[in-house]
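Colleague: Any chance you can model this:
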Amino acid sequence: MMNVSQTLETEEYLPSCLRLQLHHPQQASKGQFGLLPVGRRVSHPAEDALRLGRDAQACSYALLDPRVSRKQLALLAYRRPGSPDLLFSLQNLSLRGRVSVNGRVLDHLERLDLPDKALVRFGEYELLVTREPGEARASFEVEFEVLAVAPSRETGSGGVPSTTPVSETGWSPTALTSAGPLEVDESLVCYS
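Modeller: Have a look, this model is predicted:
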């Protein structure tokens, strides 16, 4: 006689994963990522904020850098009503340090919902945060990676578009150089 547990197919649980890809211009010489679980997935309780800063006691993950705030930022998991997806928001925990998400600066304790892919900057650090969808349960996975090239400099299918600020008019400093040569109509007269 077969046991009921032997006849049921097992449900495979695929948790959400938060990929955190870090870059610092002097990372090779400073070793600030030494306390991070680089290259492996780690489970993190969904009800606890994932804190990143220099204080290993107060933060989930610490950076070995005296210029980083004791508590720099927090990533918070949440769900929308009726949705099975686990989403994330980012909160600036630093009183003095600036944190920006996709070019938008967050003041102390300001929080912003993250898109599936976001470029976060604080100090000289760049952090590419990518949400890999999965089931919203009591925990999610975190995977750290150290990038040799700043995410804002990467191009191609895996990179992030340039993060050069664009004004409300849509003009950016790179617009002139990326569009090719600029033609000028010399017959126009300017009056001042």
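Colleague: switch to C-alpha atoms for all contacts and neighbour counts from now on
Modeller: Will do.
Colleague: tally of neighbours for Q6?
Modeller: A count of nearby residues for Q6, using other CA atoms under 10 Å, gives 8.
Colleague: At the geometric centre of the chain, which residue do we find?
Modeller: Geometric centre of the chain, nearest residue: V129, 2.5 Å, by CA atoms, centre = their mean.
Colleague: Need the contact partners of the helix or strand hosting that residue.
Modeller: Using DSSP states H and E, V129 sits within strand 125-132. Here strand 125-132 makes contact (CA atoms under 8 Å, 6 or more residues apart in numbering) with 16-25, 87, 116-121, 150-152.
Colleague: quick one more, to check against the first:
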Amino acid sequence: MTNVSQTMETEEDLLTLLHIKFYHPQQHCKGFYGLLPLGTRSRHSADDPLRLGRDAQACTYSLADPKVSRKQLALNAYRTPKSPDMLFSIQNLSQRGQLSVNGSSLGYLERMDLPDKALIRFLEYEMLIVRESGEAKTSFEVDMEVLTVPPSRETCTCVPGRAPVMDTGMVDQNTAGLRELGPLETDETLIYY
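Modeller: Next up is the predicted model:
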């Protein structure tokens, strides 16, 4: 018979960590995040879905916003036979609205695997979820914070005097014409009068 202490996780086991960063354009004047454990790590069992929504009774974490669905989304931990890492999927639990993950839309009850870094959008919210791998197999940790700028702007390349170019590679129409001209070079041997 296996000794129970050999199968249980120890305090030394490194837990997988989900950094969840929130942004809403009106967050400075509304108390949307008052029910979230901001700035502290919370430990969760890997076999229970982590739900986010308006209903504090039905959800693990609640947003104090009447526009948010009672149950907005769920994060589910899972493992695969080919990888020792704890991975996560996201599911849209809202019948009223769509949710997008890195630009891909999810309808009601649709689910997709989360990459190590994912930008989640619903209503006017942006959530950046970053996964750090750990060794523990039965639980994970969540760390939440509020961002002062939208996470979609975190990965943009900014050139002074020009609109930001997002990591999608799309540019605004004012800068698109510059590429057609090619590089502008001067010949140092020319004499200017």
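Colleague: all strands for the second structure, in order.
Modeller: 16-23, 41-45, 50-53, 61-62, 73-80, 83-92, 99-101, 104-106, 111-113, 117-122, 125-132, 139-146 (DSSP state E).
Colleague: for the third one, packing partners?
Modeller: Pointing back at strand 50-53 of the second structure there. The contact analysis (3 or more CA pairs under 8 Å, 6 or more residues apart in numbering; DSSP states H and E) places strand 50-53 of the second structure against strand 61-62, strand 73-80.
Colleague: Can you tell me which of those strands is most buried?
Modeller: Neighbour counts (mean count of other CA atoms under 10 Å) averaged over each of those peak at strand 61-62, with a mean of 21.
Colleague: Give the aligned range of that strand in the first structure.
Modeller: Alignment of strand 61-62 of the second structure against the first structure: residues 61-62, by TM-score structural alignment.
Colleague: what's the mean gap between that stretch and the aligned bit of the second structure?
Modeller: Once fitted to the second structure, stretch 61-62 of the first structure is off its aligned match by 0.1 Å on average (mean CA distance after the TM-score superposition for the first structure).
Colleague: For that stretch, report the contacting residues that lie outside it.
Modeller: Here stretch 61-62 of the first structure has contacts from F33, L35, L36, L50, R51, L52, G53, R54, D55, A56, using CA under 8 Å, 6+ apart.
Colleague: Relative to Y13 of the first structure, how far out is the residue nearest to the first one when sequence neighbours are not counted?
Modeller: The spatially closest residue to F33 of the first structure, leaving aside those adjacent along the chain, is L63, at 5.7 Å (CA to CA, 6 or more residues apart in numbering). Applying CA to CA, to the nearest Å, the value for L63 of the first structure to Y13 of the first structure is 31 Å.
Colleague: Neighbour count: the two, which is higher?
Modeller: The residue with more neighbours, out of L63 of the first structure and Y13, is L63; 22 against 10, by other CA under 10 Å.
Colleague: Quick one: distance of the longest helix belonging to the first structure to the chain centre.
Modeller: Longest helix of the first structure, by residue count under DSSP state H: helix 173-178. Distance of helix 173-178 of the first structure from its chain centroid, counting by CA atoms, centre = their mean, to the nearest Å, is 26 Å.
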